[in-house]
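# predicted model, plus sequence, below.
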Amino acid sequence: MVWKTTDNTDIFTTKNLKTLCEATDIYYPLKYSASECPAQSLGSFIARLRMKSCSQINDNDVRIVKHLMSDCSIIYFGGHWQSCSKNATCRDQSIQCFMDGRDIYLFKMFHYFTDNRYLADKSKVTYAQVIGNGIINKDEYFNDLLDGKIVYKNLNLAGLYMDNRINVFLDYMKKDLLFIGVGGIAILFLTAFYVRSLAVMISTLMHMIFSFLLAYFLYHIIVGVKFFPFMNLLCLLILIAIGADDVFIFFDAWSLEFEREKTITVEKLLKRTLKHAMSSITVTSLTTATAFFACYVSHITAIKCFGIFCGIAVLCNLFFMITWIPPIAVVLHCMKKCDCKCPKFEILTRVKLAVFAKFLPNMVIKFRHFFIIFFALIGMFGFIFTFYKPKLQLPTSENFQLLPKTFHLEAWFQTYEKKFQNTQNSPNVIVEFLYGVKPIDNGDSMEPGDNGTLVFNNLDFYGTEFQNHLLKFCQSVRKQPWARLGGGECSVEYFYRMIQADCKEGMFEAPCCGQDPNYMNRSILEHCFPQMTKGGYFIGNALYTLKSTNIKAYRIIVNMSDTFTFSFKGMATIYDKLDKFWHENGNKDGFFSSMFFDFYDLQLSLSTETFQAMAVSLAMACAVMFITTFNILITLLAILTIACAIFVTVGSLVLAGWQLNILESVAISLAVGLSIDFAIHYGVAFQLSRETSRIKKTHESFTNISSAVSMAALSTFLAGVLVLPSKVYAYFQLGLFLTVVMIVSWIYATFFFQSLCATFGPENNFMQLPIFGTCKENTNLIEDSENRSTARTSLSSGFNEGADVLNYEDEDDEKKVNLYESV
C-alpha cells in the first residue's frame, strides 16, 4: 500500500504516523493476512527503534529518528551501507547508524517505507509504503475493504499492489458494460424521439444485434480468426452509434420525399429515398470499414483483430441497412394505423426547420470566409500539437493501462512503482546470439498462442569454416565493453583449448586430447565436442536434438552492462549498438534477439504503423469519395476537411494526455473513418442538388441533410459521454474519443466544409468526370424538375406564412440573388 496525506503535507509527523498505523490495522487486518505477523509501516518501525508501541510514540521520538536518518542518509544514498556494515572502521565512524542493531531498521526505512526522494532532494516523506506478508482470499479482501476511493482521516490510499489486478479489471469490464448498454438505450430512445416511432426504435435495435451476430459469425467461422480480444467488445458501442446514424439519414430522406409529394406511391417513395440516402450511407460505411481494415498493416495482433472485426461489423451494418430497414419503412408506411407513433410536436418541427433550413445555412453562407480562415488556423494548431509540440508521445510504461490512473490499483503500476528504493533497480539487458535457426514466425499471426515451429538453417556446425567463425565471433563478443561475461569462455574456445591438452595431464581421454586442431579428423570433432561441452557452463552452447550429437543450433547468451529502460530512445541506442556489432561480426545464418526488446518493438510498431494505417485509410476514403461523386473538387475539399478534423481531434487528445499505445493507435486510425462521414453526407447532397449556383447547392444540402447529420452526431456524442464514467480505461478512452471526434467532425463538416463548398464548390459540372455526370442527367430528370417547387413549398410548412427573403452577394457577378421564396 502507498499512502499520502490529503493535503500533500509531510507524513513524517507524530499525528500522521499514528494515523498510518491505525489505517494499517484497519485496511490490512490479520484475518486476511497470510501470516500471523502484522503489516509493517514507517510508524511501526519508528516505534520499534524507540521500543514503544505505535500509539505511544511522541514528538521527541519522531524528532530523534528524523535526525538519525538524516545523519545516516549519506551512507545509504552513497551506496555504502552494505560495505560499511562489514567494515569496522566505517562502523566506528558511524556508530549512531549501526549500534544496537538499529542498522537493519534504518536500512528498511530508507529502502522500503519512505519514498526515494526523502532526504535525497527533499526533507519530507510524501509517500509512505505499507508492506504485509501476503493476502488470502484476495478478491474477497479487495471487495470488502479496498474497492473504491479509500480515505482514512487525513490519509489517502494512493497506490495498491495486488496480483489480482487482472481479475479486478475483468470484473469491472463486465460491470461497465452497463455504461455501453445505457449509451445504446439512450441512442435508441433518441431514434424513437427523432423518427417518432417506437417500431423504428425496435427495428433499429434488432438491426444492430443482427449486425453484431453476423459479424461474429463471419469473423470466427468464415474468416477463421480464433482470437477474440476484449477490445472487440468496444465495437458494440461503435456499431450502435453508426447504425443509429444511418437510420437517421434514411428516415430523414424518407420523410423529406414524402413531404414533397403526399400522394406518391410507395415504389417511387422508396426509390427516391434509396437514391438520396443510400449513396451517403454506403460511402460512409465503406470509408469507416476501410479505416478499420487499414489496421491490418499493424504487426500487433490485438489491433489486427480489432480492425478486422469492426470492419466486418460495419459492412454487416450496411447489409442490414439495405435489406432490413427499407422493408420495415415500407411496412410501417402501409400500416400507419398499426404504427405506434409518438405524438407530433409541431413546435419541435418548426424549431427543426427554423434551425436547419434557415438559421444554420444562412449563418454559414454569410460568414463563410471567416469560418474558412478560422477553422484552417485551428487545423494548423492541431497539426502542431500532434506532430511538433507536445506531439503524440510513445508509451513510457510497459504495463498496459487497464484502469484510470487515479484508481489506486492502477496507480501503483503507472505512478508509484518507481517511487521507492526497493523497486528502483532495473535489470541488465540480456541478449542472445543464435545460429542455425531462421528468424521466421510461421505461426498464425492472428493467434497469439500459436508459436509456430522452428525453421532450421541446416548448418554444418562441425565444418572447419563455421567452427572458425564461431571462435572469432566469441572472441569479438568478449572484447566488447558492453559485455559482462565474468571471465567465462565459449564452449568453442574451451573445446579447442582442451583438445590440445596432454592426455596424461588433461581431463579427457583419447581421442579427445593431444590433438592438433589444424589436422584433426572430423569424426573426432563430432565425437568429442558434445562430450566435452554438454555439461559445462559456457558463454556459448550448442543445442542438440534429443539423445543425439547432431547440433541443430548454437547460441551465445550475453549479460550486457546496459540496463533496461522503458525509454524508446534508450532502448533504440542499445539495439543500434548490437545491430552494428552483428553486421560487423555475425553472418546471414544467425540473428540476435532479447526479451528486453519486446516493449521497444511495440513502441517501434506503434510509431510507424499507426500513421501508415492512417495514411492508408485516408487514401482509401479519398478513393471511395471520388468513386461516389466522380468530382475531383468535391473530393479535394472533403479530404482537406477530414485532414483538419483529424489534426484537431488528435491534437485535442494529445493535450488531454494521450500517449500512442494500442487503443490510441486504433482510435487514430478510426478517426479517418468517423471524421469523413458528415463531410461525405454534405458532399453527396451538394452533388445531387439540381441547383446551378454553389450558394443554392450549399443551402439545399443544408435543408436536405443537416438535421439528420446533426442528430447522428448527437447520438454518437451522447453514447461517448455516457461511457465516460466507466472504470475500464479502454471504455473511457473510447468514450472520450467518440465525444471529441463527433464534436470536431460535425463542426468541421458543417462550418468548414460547407463554407468551402459555398465558396469554391463546383458549378456546372466543373471538374466532374463525364461518367457520373451522364448518369446524373439521365436519372429521373423529369421527376426532379417537377418536384423541385413542391419540395420548397413543403419545407416551409413549419414556418409562419409570409416570405423571408434573404439576399447574399454572389462572388462571381456581385449580384443579389434570392435563395428561396418561402424559407
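Noted; the coordinates are in hand.
# alpha carbons only for contacts and neighbour counts from here, please
Will do.
# just checking, Met278 touches Asp252?
No: using CA atoms under 8 Å, Met278 is not in contact with Asp252; the gap is 11.7 Å.
# next up, the contacts around Ser476.
Contacts for Ser476 were tallied using CA atoms under 8 Å, 6 or more residues apart in numbering; they are Asn585.
# before we move on, which element is it in?
helix 464-479 (DSSP states H and E).
# which SSE is immediately downstream of that helix?
Toward the C-terminus, helix 464-479 is succeeded by strand 483-484 as the next helix or strand (DSSP H and E).
# please identify the buried residues of the helix or strand that that next one is followed by?
Per DSSP H and E, strand 483-484 leads on to helix 491-498 as the next helix or strand towards the C-terminus. Along helix 491-498, the positions that meet the burial threshold by neighbour count (16 or more other CA atoms under 10 Å) are 491-496, 498.
# other residues contacting the helix or strand harbouring Ala186?
Secondary structure assigned from DSSP H and E places Ala186 in helix 177-195. The contact list for helix 177-195, computed with CA under 8 Å, 6+ apart, reads 198, 200-202, 204-205, 237, 240-241, 244, 247-248, 251-252, 342, 715-716, 718-720, 722-723, 725-726.
# for the nearest residue to Asn765 once chain neighbours are set aside, give its distance to Phe529.
Distance criterion CA to CA, 6 or more residues apart in numbering; nearest residue to Asn765, sequence neighbours excluded, is Gly773 at 7.1 Å. As defined by CA to CA, to the nearest Å, Gly773 lies at a distance of 80 Å from Phe529.
# more neighbours: those two, which one.
Phe529 (20 against 15; other CA atoms under 10 Å).
# pretty sure Cys90 is touching His80, no?
No: in this structure Cys90 lies outside contact range of His80 using CA under 8 Å: 9.6 Å.
# who's in contact with the most far-flung residue of the chain relative to its centre?
With distances taken as CA atoms, centre = their mean, the residue sitting farthest from the centre of the chain turns out to be Lys504, at 67.1 Å. Lys504 makes contact with no residue, according to CA under 8 Å, 6+ apart.
# ok, structure two:
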Amino acid sequence: SYSQMIAEWPIAVLVLCSVMAVVCTLAGLLVGNLPDFSEPLMGFEPRDTDIGRKLIVWRNIESHTGYKKTFSLSPYAEKKSRGQKDVQKGQEARTRRMVEQIYGVDGFFCGPPEKGYSQLVFMSTTAGSLWNLQAIQSMCQIEQDKIRSHVHFRDLCQRTEANECCPSWSLGNYIAVLYNRSSCLEITQGDISHTLALLRACAPDYHKGILTPSCIGSETMRQKHSQCAKVPEKCTRFDAIYQLLHFLVDRDFLSPQTIEYQVPSLKYSLLFLPTRKGASMMGIYLDNLESWDLFDNYTSITGMDLGLKQKLFQHYLLLDTKYPVLAILAIFLSISFYLRSIFITLMVLLTVISSLMISYFLYKVAFRFTYFPFVNLTAVIILSSICANHTFIFFDLWNLSKSQNPSAGLSQRVSQTMHHFAYLMLASCFTMGAAFYASYISNIIAIRCFAIYMGTSVLVNLVFMMTWLPSSAVLYERYVATTCVYKPEDYWKNTGQKRVALSFHYILRGLQKTLSETSKLLFEKLLPCGVIKFRYIWICWFAALAIGGAYISCSNPKLKLPTLESSSVQVFRLSHPFERYDSEYCHQFMFERLEHGEGQRMPVTIIWGILPVDNGDHFNPKSNGTLVVDATFTIQSPDAQKWLFEFCQKVKNQTFYYLDTEQKSTVCFMEEFIRWMDSRQCSQRDNSFNLCCNQFSFPYGSEVFLHCIKMMLLEQGREGADTYDLGLRFDGEGNLAALVLQFQTVYHYSFNYSKAKHFYEEINLWLTEEIKTAPVGLQNGWFTSKLELYNLQHSLSTETMVVMGLSIAISFVVLLLTTWNVLLSVFSVTAIAGTVLVTVGLLVLLEWQLNAVESLFISAAVGLSVDFTVNYCISYHLCPHSDRLSRVAFSLKQMSCATAMAASALFSAGVIMLPATVLAYRKLGIFIMMIKCISCGFASFFFQSLCCFFGPEKNCGQILWPCAHTMQDYSDDSEPNGSYACGGNEKQNRLRKVQESNTANEQYELQPLSRKLSDSFDNSTSTSKLSNRPSVLSEDMQADDNRCPRTATHPPLERERQNLQESLGDDQAVLCRCPALQTSSPYKHSSSGAEIHRERLCRDCQCQKYSPKAWDDNSHPPAADVYKIHRCLCSLGSSFDMLNISSETSISDFEQGLKLAESASSCPDVLELSDSYSQTERGYLNGKRDTLRLDLRETVFDISPAASQQNSSSWKNRFGLGSEGPVVLPNSQPDMPDVWIKRSSTQSSGYNS
C-alpha cells in the first residue's frame, strides 16, 4: 500500500522527489531567458480589453510611422524627409536666435525652464505663505547646501558660455533678474512687493490664455499674433512674468478666485535645477536628499522629480529584500519552535523551494509563458504560509496517532495520519488552487501571470506534502529521533558547564511543559467552551462584520480608483517626496496641468485601414504584435469622398467638437483638399495642372483623387514650416494604406472615472451610429483617445469583484466535490466570503487605492482565506460522532492549535515587512496580517458557530451515490427527544420498518449503555425543555491518560491477556479505551461508587490480539473468540477514531449538556461490521404484555478481509459495539427514573428478566 511504501522506503521517495525537483529546476533555468526585473512596474495595464486593444494598435501605428518605417505621411517620404531636415535646421537656428535675444541680454539664465530638468517642490514649514523674504531666501540657501555643495554637481550641471554652472530657475533668482540683484540672497522686501504688484497686473491675461510665449520678445514678434496686442507691455517685456506664473508658483496663486485677495497665499513653489533628470542624479539624492532633514526654520523640500523613480524603485527592491527574507525566516522559525525539530523545518523549506522551482518549470516550459512579473515572487511568502499551516496539522495528527497508539508500527501510523491529512490536503489545495486560477479572467497581465503561477505552485505543493512530508516524518522517527544517548545523572554533575547545561535544560523543559499545559487549557477547554456557549454572539457579531464589510466594499465609500497611469503608479509610501510630487504637486503647477493634467482637452482619433486586432502575446507586455491591414479600406471611391466630406460637417455640428485655432484638426482634410483643387487654375502647358485643377467637380474620380492628393502633399512639403499632418498614411510603395482623423473636444482630461466614462460612451455611441452609414470601404473605422487611465479604472472597477465572486463560487464547487456535503460547503464558503468582505472593507478604511497591486492582493484574498476554514470543515466532516456539538468540540480540539499557530506565524511575518520602503512589500505585510487573522476568526468562531446550529448530523446534507446502500448509519447517540436530529427521529424510522416487516409482534428497540449514551447537553440546558430528567455525567470515569488501567490487580485477567499475546504475536497489539459513562439516571453516584464502577468496566474491557492470518484461515471463529472480539470493536468513523475520543468529547467540565459518544476501542483495522447484522435489534417483547423479557443476543460480525475494504464514506459511518455495561431502558414517563438491568455474568445469550 501507499503507507507501507512511505514507511519502508522513505529515502527512495525523497530521492525520487529530489531528482524531479533538480531536473525541473535546471530545465527551467537553462531553457530560455531568466526573469528580467529591470522594469518591475511593467505588466500592470489591462491588455485584452476593447479599449486596450485599440490603444496598443494606435501605439503601433505611431511607432511605425516615419522615415523608412512602415507608414509615412507622404508618398514621397525620402524626398520629403530631406526637406524636413533642412526646415528643422532653419527652425533650430531661429529658435536659437530668439533665445539669445531674450536671455542673452543679461546672460543670467541658460534658456527657459524645461520639464527635462530636475525639480524640487518647496513648502512653508509653518504652513504659511512662501511669498515673503525669509522663505524665498531660505529656498536659495537649501539649494546651496543640499545641491550645489555636492561634489558631483559641477559634473552634472548645464553650463554657461563662461563655463560656469547655470543658475537655477527659482523664485528668488527671477526676482533678482528683474531688479538687477547679483543673487537671490541679495533681494529686498521692496523687490518682492514690486514683483507681486507686477504679477497681480499680468495674472488675469495669463489665466485667460492671452499671455503666451509667442507674445514675449520684440515688437515684430508680438505683431504676428493679434491677441498679444491686448497684453500690457510690462508683462511681455521680459519672460520672467510668464515663467513665474507658468512654472514656479502654484495654480491657485493669483488665480481668478484669489486675485482679489490683499495678501495672496503661495502654498507651493517649484525650483528647476540646471541638471537633467535621470540616473545621474542618484548620487546627489542618496547623499543629500534621501534624509529627512530637508528643512529649516522657514521652508522644506516636500516633493521632487529627479527622473529617478524607476531607478530608485529597483534600488529599494533589492535593498528591501531583507524584509521578505526575514518574514519567511519568521515563518520557518515558528515551524521549528512548534515542532522542536530543525530537521523537519529544513525539509519543509526544501518543500517550498522545490514546489516553486517545479512551478516555474511548468510556467515557463509547459505553459510557455515568456514574461515572469515581479509580483510572482510574492508566491514565496504565500506558499511558505500554506506549507506552515499544513505542516502544523500533519504533525499534530502524527503525534496524536503516536501518543494514542504507541505500539503501532510506522506503516500503521502513516496510514492513520494520511487517512485524515490526505483528505484535508486534497480539499484545501484543490480549493486554494481553483481560487487562484479564477483570477485568470482578469485583463491585467501581471494578475493573470500570478494566477497561473500561484495556482500551479499550490497544486505542486500538494504532491510534495503528500510524499515528501510523510517520508521526512518517517525518516525523522527512524534515524533522527532515536539518536539521543542516555547519560547517567552523575555525568551532568562532573563539571560546572554540564551543570549549567542541565539547569538550562530543566528550565526549557519546565517552560515547554507550561506552554503545553497552557495550550491544552486554551485550545481543548476554553476555546470549545467559548465557541459553544456563546455561539449566538459569535454568529451575530461576525455576520454584522461581514455585512458591514460588504457595504463598505461595494456601496460606500468603496475602494478608490487609481488617479495615475500605470507608468506613474505609486511604488513608495505616500509620504515619499517622489510620490508626493506625482500624486499632489504635479497638478498644482500650470505647465504640468496643461500638458498632463485636467487642463488639457481630450482628443479623438478615428482610424481606418488598420483593424483593432491585438495579435501579440497577451501575457507579455513587451509583445505588441503586428498591424493587421483592412483589405476593404478605400477612400478613392466617390461615395467614400462624399461621406468623408459630410462626416466633417457632422463633426463640426456636434456639441462636443472644439475648434482649436493653434492646432488644426485633420477631420476635415477632404474639405481642405476641395479648396486646394478649386484654387488651382488649369494650364495648357502643364499636364499635371490640367489633371489637378478646378475643371473637375467633386466627387473626383479614383485616379484623379489619388494623384491629386499626392500632389497636394508634395506642395505642402516644399512650404516647410506650414506643413502638417493631413491624416493620410502611405506604405513603402506610395499607396494609401490608412486614414487617421483627429480633432479636439470640449471635454477636459479627468481623473474622475465617471467623467471619463461619460466621454467614452458618448463618443463611442455617436461614432458607432455614423459608421453604420459609411460606404463599404469605411465601415471598419474605430476611435481612441487618451484613455489609458480610464482603461485601467474600468478594468479594476468591473473585474475585481467579478474575480472575487467567481473565486468564491469555484471554491464552493470544489469543496462540494471533495466533501460531498452541501451544508458544510455552504458554511465554509460563507466563512470565506465573510473573511474577504471584512478584509476588503478594512482596506477601504485604510484608504487603499485600487491600483493593479491592490487588485492582485484582493484577487488572491479568496485563495488565502481557504485553508483555515477547510481545516475545521474536514475535521468536522471526519469526526466519528454523529451530533453536531460533539463534532464542533472535536474539530476545535483537533485543529485550533495548529490554526492559531499558523495565523500567528503569518501575523509576525506581516509585521516584519511593515518598515519596508517599497510600498508593495508594506502592503503585502498589511494584507497578510489582516487576511490571516480575520480568516482565523471567521473559521474558529463563525464557521463553528454555524455548525453548532445547523451543522450536519450523521449523513444529513451528504450527497449519496447509488452505492451508498453499503454505508452504515451512525449510532443513534442523540437525545431521546431528537431535538438535533436531521431528517426525523431515526429510532422511529427503524421502528416503522420493523413494524412493517413483522406486524404480528410489537417490538421495541432497547438502548444498551454500551451503544447508546443519553444526551446530557441539551437536557441540562435551557435550549431543550423536552425532558425534565436530570443527566448525570460521572466526571470521575475518565481513565488516566485515556487508557484502561493496568490489570496488575487482576492476575487471572492479566495472565489470560499475556497468554493470548504470546500466542498471536506482539505486532498487532493495540490499546483499548474505557467507555465514557453517561446516564440519564436521576441519581448521582458518589465518587467511591463511580470509582468502583469504573474499575469494573475497565476490568471487563481488555484488548485482544488477533493475527490477520487467523482471520484468513477461518472466517467464522469460535463463539468465545467472537465474544471477545465484539467487545473491543473500534469505531471506524475516522482515521482517528481511536485517538483520544473520550477526552475530546467529554466537555461537561466547561458546559453541562455536551454529549459523550462512546470511547472507541483500538482493535485491528480488519474488524468491520457486517452489513447483514447492521440492523439486528438488541431486544424486544415476546408477545407478553404482563411480563418484560429481554432477548440479548450475541451479534456475529463479518470479519472477512472483504469487509475491511470500504470507501471513505463507509468507514466514516461505522461505530463499534463493545462494552458490557448495564442495559438502560428509558422510562416513558419523563419524571420517572430509567430502568437499569444488570447483565448476566454468563457468556451465553438468553432471556433475562
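Done, it's in. Nothing here was measured: the structure is a model prediction, and the numbers come from that model.
# let me see the TM-score of these two.
Both chains were compared after superposition, and using TM-score structural alignment, normalised by the length of the first structure their TM-score is 0.90; 807 aligned residues with a CA RMSD of 3.5 Å.
# for the first structure, longest helix please?
Longest among the helix segments of the first structure by residue count, using DSSP state H, is helix 598-629.
# in three-state terms, label Thr745 of the second structure for me.
strand (DSSP: H, G, I helix; E, B strand; the rest coil).
# what sits closest to the alignment partner in the first structure of it if chain neighbours are left out?
Mapped onto the first structure by TM-score structural alignment, Thr745 of the second structure lines up with Met560. The shortest distance from Met560 of the first structure to any residue that is not its chain neighbour, by CA to CA, 6+ apart, is 4.8 Å, and that residue is Ala483.
# do Asp61 of the first structure as well
Looking at Asp61 of the first structure with CA to CA, 6+ apart, the closest residue is Arg50, at 6.7 Å.
# try Arg448 of the second structure
Take Arg448 of the second structure and drop its neighbours on the chain: the residue closest to it by CA to CA, 6+ apart is Tyr440, 4.6 Å away.
# name all residues that make contact with the aligned residue in the first structure for the one you found.
Counting by TM-score structural alignment, Tyr440 of the second structure lines up with Tyr296 in the first structure. By CA under 8 Å, 6+ apart, the contact set of Tyr296 of the first structure is 303-305, 307-308, 613.
# which residues in the second structure does the longest helix of the first structure align to?
Mapped onto the second structure using TM-score structural alignment, helix 598-629 of the first structure spans residues 788-819.
# what about that stretch, how far off from the first structure?
Compared with the first structure after the fit, stretch 788-819 of the second structure shows a mean deviation of 1.2 Å (mean CA distance after the TM-score superposition for the first structure).
# and that stretch, what's buried?
Buried residues in stretch 788-819 of the second structure (16+ other CA under 10 Å): 788-797, 799-819.
# can you pull out the helices in the stretch 901-1050 of the second structure?
In chain order, the stretch 901-1050 of the second structure shows helices spanning 919-937, 944-950, 986-997, with DSSP state H, counting those that start in this stretch as the criterion.
# now the ones you listed in TSV, with mean neighbour count and distance to Ala327 of the second structure?
Supplementary listing: the helices of the stretch 901-1050 of the second structure in TSV, determined by neighbours: other CA atoms under 10 Å; distance: least, CA to CA, whole Å:
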stretch	mean neighbour count	distance to Ala327 of the second structure
helix 919-937	23	9
helix 944-950	22	30
helix 986-997	14	53
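# of all the ones you listed, which one is nearest Phe1136 of the second structure?
Each of the helices of the stretch 901-1050 of the second structure was checked against Phe1136 of the second structure via CA to CA, and the shortest separation belongs to helix 944-950, namely 20.0 Å.
# contact partners for Ala435 of the second structure?
Contacts for Ala435 of the second structure were tallied using CA under 8 Å, 6+ apart; they are 455, 807-808, 810-811, 860, 862-863.
# sorry, that was for Cys90 of the first structure
Residues counted as contacts of Cys90 of the first structure (CA under 8 Å, 6+ apart) are Cys84.
# specify the local secondary structure of it.
Reducing the assignment to helix, strand or coil with three-state DSSP, the entry for Cys90 of the first structure is helix.
# and Val428 of the first structure, what's its match in the second structure?
Residue 428 of the first structure: Asn, not Val. Using TM-score structural alignment, Asn428 of the first structure lines up with Arg601 in the second structure.
# quick one on the thing from earlier: settle it for me: which of Met278 and Asp252 of the first structure has more neighbours?
Under the neighbour definition other CA under 10 Å, Met278 of the first structure and Asp252 were set side by side, and Asp252 has more, 22 against 19.
# what's the residue closest to the geometric middle of the first structure?
Closest to where the C-alpha atoms of the first structure average out (CA atoms, centre = their mean) is Leu663, at 1.6 Å.
# just give me the match in the second structure for that one.
Following TM-score structural alignment, the counterpart assigned to Leu663 of the first structure within the second structure is Val853.
# its match: which element?
Secondary structure from DSSP H and E places Val853 of the second structure in helix 852-859.
# what segments of the stretch 151-300 of the first structure are helices?
According to DSSP H, counting those that start in this stretch, the helices that the stretch 151-300 of the first structure contains are 165-175, 177-195, 198-217, 235-260, 266-273, 279-293.
# average offset between the last one and the second structure?
Between helix 279-293 of the first structure and its aligned stretch in the second structure, the superposed structures give an average distance of 2.2 Å (mean CA distance after the TM-score superposition for the first structure).
# OK, contacts around the residue nearest to Met560 of the first structure?
477, 558-561.
# including distance to Phe356 of the first structure, could the residues you listed go into a markdown table?
Below are the contacts of Ala483 of the first structure laid out as a markdown table (distance: CA to CA, whole Å):
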| residue | distance to Phe356 of the first structure |
| --- | --- |
| Val477 | 73 |
| Val558 | 69 |
| Asn559 | 68 |
| Met560 | 67 |
| Ser561 | 67 |
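# how about those residues in JSON lines, adding neighbour count and distance to Thr423 of the first structure?
Written out in JSON lines, the entries for the contacts of Ala483 of the first structure read as follows (neighbours: other CA atoms under 10 Å; distance: CA to CA, whole Å):
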{"residue": "Val477", "neighbour count": "20", "distance to Thr423 of the first structure": "31"}
{"residue": "Val558", "neighbour count": "19", "distance to Thr423 of the first structure": "24"}
{"residue": "Asn559", "neighbour count": "18", "distance to Thr423 of the first structure": "21"}
{"residue": "Met560", "neighbour count": "19", "distance to Thr423 of the first structure": "20"}
{"residue": "Ser561", "neighbour count": "15", "distance to Thr423 of the first structure": "19"}
